[in-house]
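**Q** Build the 3D model from these lines:
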Amino acid sequence: MKVRKEVKEAMEVLGIDQCRRGQLKPIGKILKGKDVLLIAPTGFGKSMVYQIPAVCWADRLTLVVEPLVALMHDQVKSLQSRGIRAAYLDSTQSAKEQEKVLHKVRQGSCSVLFVTPERLESHVFQKTVRKVDIALLVVDECHCVLRWGASFRPAYQKIGAFADGCSPRPVMLAMTATCPPEEREELLDALQMQDAICVERSLYRSNLVFLKKRVQSREGAKQALLQCLKKYGPQRALVFCTTIPCAKAAAEELKKHYPGEVALYCGKEKRDEDRILRGEARIIVATSALSMGLDLPDVELVVHLQMPLSLADYYQMAGRAGRNGETARSVLICCDADYRTNRYLLQSTLEGSSLERALELLDEIKNFCDEDRACMVQSLLGALGEHVKRCRYCTNCQKEKRK
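**A** A predicted model of the protein is given here:
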C-alpha cells in the first residue's frame, strides 16, 4: 500500500521505520474522516493507528480514552519523548495540575490528551473541550462498553453521547483485541459510531502456547501454580485471578517462595503499580483490570489461577504474554469450584438480558475447560470469530498426538 506523504512525515516524528502489516488501512480510513472499529491482537501496535493521525492533525486535539491511569502515564511519557505535545488528566493530579492541563487544551498547546471514561462526565472538562476542535476520539479497550463483560465500565456507555455533543463531531476510533462478530453491532450502537468500518486482523499468535491443568481443589490450584513457575522458570510471569481475595492470597503465598520478586495489583490496592510498570517485579499477581493496562514485552508466562468469566476475557489476559515475539505460555488452571464462584459473582452484579448473556459466556468457557480433545487454539479463536488450523502444541493437541 502506498504511504501518503503526511503519514511518512508522522512516522519520522514517531521514530517508525515502517508500519506493520495491516496498520495503514485503518490509518487511511481515519484520515479520510471515517469511524473505525479496529480488532487486532495484543502486540499488533494499535497505538500507532491513532498516534500517526494525531501527529498529522497536531494543530487539533486527539482525545484518547483509556481505562487505566497507568497506561495513560506510560503513553504520555513516550509521546513527550518524541516532542509531541501530550498530556493526561487523572485523579492523581492536584486541582492546580489539572487546571494547568486544561489551560493548555484551551490554548491549543496540547495535541494528544489522555483521560479515563469517567472524566468525560465532568462538567468542567466538558466546558473546556466543547470549545476546542477535537479531530479524533479514540476509545481504547472498547469492549468495556458491553454490560456482560468482566471489564464493563458504565462510563463507556456515555462516550457516544459525548462525541455527538461535540461540534464538529470528531472521527472515532474504537480498539479492542476481543470482539466476537455477534457483539460488534451492539458495541457500535453503544458507542453511537456512525457507519463505522470494521478492520480486523488475525488474532492467531504463533508464538503463544496454550496449556491447561485440571485440579480438584483450591489447594490443588496453588500447587499447580507453583509447579508452573518452577517448570518454566520465566523471566517474568503474570498470575491472573478473578476475585480480589484470591489475588491477595496468591500473592502472599508466592512471596514465601519468591521473596522480593512478587507484586500485587488488584482493585484499588495498587501499591506495587510503579514497581510493575518499571519492570522490577518478576511475578505479578493481578485481577483482570491489569490485562488492559500492562505493556511489558518480556512476559513469558501467564497463569490463570481461576477460571475467567469468558473466552474473550481469557484471550485478552493470555495475550499479555509474548509481546516481544518470543515463545511464551498461557496456562489455564481448571477447577470446578471456580465455575460456581463465577456464577455467584455474575448473579450478584447483573440482571435481565445482561445476566443471561454473561451466563452463556461463562458456560462457554466451562465447556472449553472441560473439552480434552479439540485444539484449544481452534476452540478459542473460533469463539472469537476466526477459523484456524490445529496448533499442534496446546495441551489437547499434544494429548491427541500421544494416542
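**Q** going forward, measure contacts between C-alpha atoms and count neighbours the same way
**A** OK.
**Q** just checking, what packs against the helix or strand hosting Asp74?
**A** Using DSSP states H and E, the element containing Asp74 is helix 69-81. For helix 69-81, the packing partners by 3 or more C-alpha pairs under 8 Å, 6 or more residues apart in numbering; DSSP states H and E come out as strand 86-88, strand 112-115.
**Q** in the helix or strand following the shortest one, what counts as buried?
**A** In other words, strand 86-88. Downstream of strand 86-88, the next assigned helix or strand under DSSP H and E is helix 95-107. Buried residues in helix 95-107, counted by 16 or more other C-alpha atoms under 10 Å: Gln98, Val101, Leu102, Val105, Arg106.
**Q** Determine the set of other helices and strands touching helix 95-107.
**A** helix 123-129.
**Q** His143 versus the residue nearest the centre of the chain, what's the distance?
**A** Nearest residue to the geometric centre of the chain (C-alpha atoms, centre = their mean): Met292, 3.2 Å. Here Met292 is placed at a distance of 11 Å from His143 (C-alpha to C-alpha, to the nearest Å).
**Q** Quick check: Thr178 is in a helix.
**A** No: under DSSP: H, G, I helix; E, B strand; the rest coil, Thr178 falls outside any helix and is assigned coil.
**Q** That one contacts His143, correct?
**A** Yes: with contact defined as C-alpha atoms under 8 Å, Thr178 counts as touching His143 (7.2 Å).
**Q** circling back to that earlier point, from the buried residues of helix 95-107, which is closest to Gln75?
**A** Nearest to Gln75, judged by C-alpha to C-alpha, of the buried residues of helix 95-107 is Val101 at 16.0 Å.
**Q** my guess is the closest one contacts Leu89, does it?
**A** Yes: counting by C-alpha under 8 Å, Leu89 is a contact partner of Val101 at 7.2 Å.
**Q** And the helices in the stretch 301-403 of the chain, which stretches?
**A** Ranges of helices in the stretch 301-403 of the chain, per DSSP state H, counting those that start in this stretch, are 311-318, 336-349, 352-370, 376-383, 395-402.
**Q** Alongside the first, I'd like the structure of this one:
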Amino acid sequence: MKPDYELKPAMKKMQIESLRKEQIKPIQSILKGQDTIVSAPTSMGKSLIYQLPALVHSHQLTVVIEPTLALIYDQVKKLQELEISADYLDHTRSKLEEISVFDALSKGRLTLLYVTPERLQSTRFQSALSMCDLYMVVIDECHCITEWGYTFREAYLQIGHFIEKLSRKPIVFACSATIQKYTVEDLSDKLHLDSPKWFRCDLTRKNLILIKKDLTMEDRSLENRLYSRFKAVKKVVRKYQGTGSVVIYASTIDYVDALYDYLSEYFPGQVVRNHSKMRPHKKEKMLLDFLTGQRKIMVATTAFGMGVDVPDIELVLHFNVPLSMVDYVQQIGRGGRDGRKCHCVLFYEQNGDDQKIFTS
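**A** Below you'll find the predicted structure:
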C-alpha cells in the first residue's frame, strides 16, 4: 500500500522506504485531523504512526507522553540522530538545559517534545504550551491510564483534564499493545476524545512460543521452593539461549538481586540487573551493556521493558506470575522483535495466586 505523497519527505527524513498497511490507515486518520487509537503489537512500529504526521506538520508542536524515562531517552536519541527537532523535559535536566528547551518552545523550533504525565501538571509547562501552535498530543502505552492511574501514577488520570483546558483542542493519538473495546470507550471518556477512529491490528505474534512451567512442590518450605526455582532458571537459560539476549522478570527487588548473584556464578560476565533501588550511574551502565549486546542476560523487575528496543531477545522468563494478563502481554512483547523465534517461559505453582493470570 503506497503512502500519501505528503508523507514522502517525512519518510525520507526518517530514512524509511515503505510502510505497512497497518501503519498507513491510522496515519491517514491523523492527517485528516481525527482523534485516533491504535492497538498493535510491540514490534509493529507504532511510533512512526505519530512521528510521520508530526514531521508533515513540523512547523507545529507534537507533545508525546511516555510512561518511563527510558522510553523518552530512547525515542529522543533516535530522532536527534536523524537531525529531527526533538527534545524532552524531565526532572534530570539541569536548569540550563530546561531553559534551552523552553526557549526552543517559545520560538517554535521544536517538532516533538517528550514528557511524562507528571510534567503536564506544571504551571510553567502549561503556560509555555499555551503560547505554542500545538498540533497533536500523543499518549504512548495508553493502557497505563487505567493500569496505573488509580494507584501510583494519578497524573495519568489528569491527562484528559489537561487536554480539555487547552485553548484549542489538538489531535489526540493513543496507542498500546493491549487495548480492548471496553478500553477504547474508557479512553474516549477519560481523554475527552471526539469520535475516535480505532484501528485494531492483529496482535498475534507467531514467533513467540509460550511455555508454562509448573514448579509446584510437595515441600512447601520457602527456602526449598526458591532454590528449586533458581535451579530451574539456570536450566531454562541454558536450554533456550543461543546467541541472542535474555530477559528474566522477577516480582521484587530482593528476587532480582538474588537471581543476579546466583546467575553471575554460572554465566560470568553476561548478567546485568535493573531495578529502582540501583545507583543511577550503575543502572545506566548495566542498561547500556545490555542494549549494546556486551552482556546478554538482564534480570529486572516488571517495570523494565517499556522503551527498551533490543531486537534479538530470544528468551523472556517470568520468575513469578505477573500481576495481570495485560502486564504479561506487554512483557513478552519485548521478545523476538527481529522476527526470530522467542521462547516465553512462565514459572508458576498450583495455588490460588498463581492461577489468577490464567483465568483473568
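**Q** Got a TM-score for the pair?
**A** The TM-score (TM-score structural alignment, normalised by the length of structure 2) is 0.91; 346 aligned residues with a C-alpha RMSD of 2.0 Å.
**Q** what about Trp198 of structure 2, which SS state?
**A** Secondary structure, three-state DSSP: Trp198 of structure 2 is strand.
**Q** what sits against the closest residue to it other than its chain neighbours?
**A** The shortest distance from Trp198 of structure 2 to any non-neighbouring residue, by C-alpha to C-alpha, 6 or more residues apart in numbering, is to Ile37 (4.8 Å). By C-alpha atoms under 8 Å, 6 or more residues apart in numbering, the contact list for Ile37 of structure 2 reads Phe173, Ala174, Cys175, Val184, Pro196, Lys197, Trp198, Phe199.
**Q** If you map the residues you listed onto structure 1, which are still there?
**A** Among the contacts of Ile37 of structure 2, the ones still in contact in structure 1 (both residues aligned by TM-score structural alignment, their matches' C-alpha atoms under 8 Å) are Phe173, Ala174, Cys175, Pro196, Lys197, Trp198, Phe199.
**Q** follow-up on the earlier one: tell me the one of the buried residues of helix 95-107 of structure 1 nearest Lys256 of structure 1?
**A** Out of those, the member with the shortest distance to Lys256 of structure 1 (by C-alpha to C-alpha) is Gln98, at 41.3 Å.
**Q** so what corresponds to Leu323 of structure 2 in structure 1?
**A** With the correspondence set by TM-score structural alignment, Leu323 of structure 2 lines up against Leu309 in structure 1.
**Q** wouldn't its match be in contact with Ile365 here?
**A** Yes: proximity of Leu309 of structure 1 to Ile365 meets the contact threshold set by C-alpha under 8 Å, at 7.3 Å.
**Q** Neighbour count: the two, which is higher?
**A** Remark: of Leu309 of structure 1 and Ile365, Leu309 carries more neighbours, 29 against 23, as counted by other C-alpha atoms under 10 Å.
**Q** measure that one to Gly220 of structure 1 for me?
**A** From Leu309 of structure 1 to Gly220 of structure 1 the distance is 20 Å (C-alpha to C-alpha).
**Q** Tell me where structure 2 has strands.
**A** For structure 2, applying DSSP state E gives strands covering 36-39, 61-65, 86-88, 112-115, 134-139, 171-176, 197-200, 208-214, 245-250, 271-274, 297-301, 313-318, 342-348.
**Q** any chance of those in a markdown table, with distance to His281 of structure 2 too?
**A** A markdown table is the format used below for the strands of structure 2 (distance: least, C-alpha to C-alpha, whole Å):
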| stretch | distance to His281 of structure 2 |
| --- | --- |
| strand 36-39 | 35 |
| strand 61-65 | 25 |
| strand 86-88 | 20 |
| strand 112-115 | 22 |
| strand 134-139 | 29 |
| strand 171-176 | 30 |
| strand 197-200 | 39 |
| strand 208-214 | 33 |
| strand 245-250 | 21 |
| strand 271-274 | 12 |
| strand 297-301 | 16 |
| strand 313-318 | 24 |
| strand 342-348 | 30 |
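**Q** Looking at those, which is nearest to Pro280 of structure 2?
**A** Here strand 271-274 is closest among the strands of structure 2 (C-alpha to C-alpha), at 10.2 Å.
**Q** what range in structure 1 does that closest one sit on?
**A** Against structure 1, strand 271-274 of structure 2 falls on residues 262-265 (TM-score structural alignment).
**Q** Now do the same contact list for the equivalent of Asp35 of structure 2 over in structure 1.
**A** Alignment note (TM-score structural alignment): Asp35 of structure 2 maps to Asp35 of structure 1. By C-alpha under 8 Å, 6+ apart, the residues touching Asp35 of structure 1 are Lys29, Val171, Met172, Leu173, Met193, Gln194, Asp195, Ala196, Ile197.
**Q** what comes up buried for stretch 261-279 of structure 1?
**A** Going by 16+ other C-alpha under 10 Å, stretch 261-279 of structure 1 has these buried residues: Val262, Ala263, Leu264, Tyr265, Cys266, Asp272, Glu273, Arg275, Ile276, Leu277, Gly279.
**Q** In CSV, list these along with distance to Val124 of structure 1.
**A** Shown next, in CSV, are these (distance: C-alpha to C-alpha, whole Å):
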residue, distance to Val124 of structure 1
Val262, 40
Ala263, 36
Leu264, 34
Tyr265, 31
Cys266, 30
Asp272, 32
Glu273, 29
Arg275, 33
Ile276, 32
Leu277, 30
Gly279, 36
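**Q** Map the residue nearest to the centre of structure 1 across to structure 2 for me.
**A** In structure 2, Met292 of structure 1 lands on Met306 (TM-score structural alignment).
**Q** what do you get for Cys179 of structure 1?
**A** Using TM-score structural alignment, Cys179 of structure 1 lines up with Ile179 in structure 2.
**Q** And stretch 190-197 of structure 2, what's buried?
**A** For stretch 190-197 of structure 2, the neighbour count (16+ other C-alpha under 10 Å) marks Lys190, Leu191, His192, Leu193, Pro196, Lys197 as buried.
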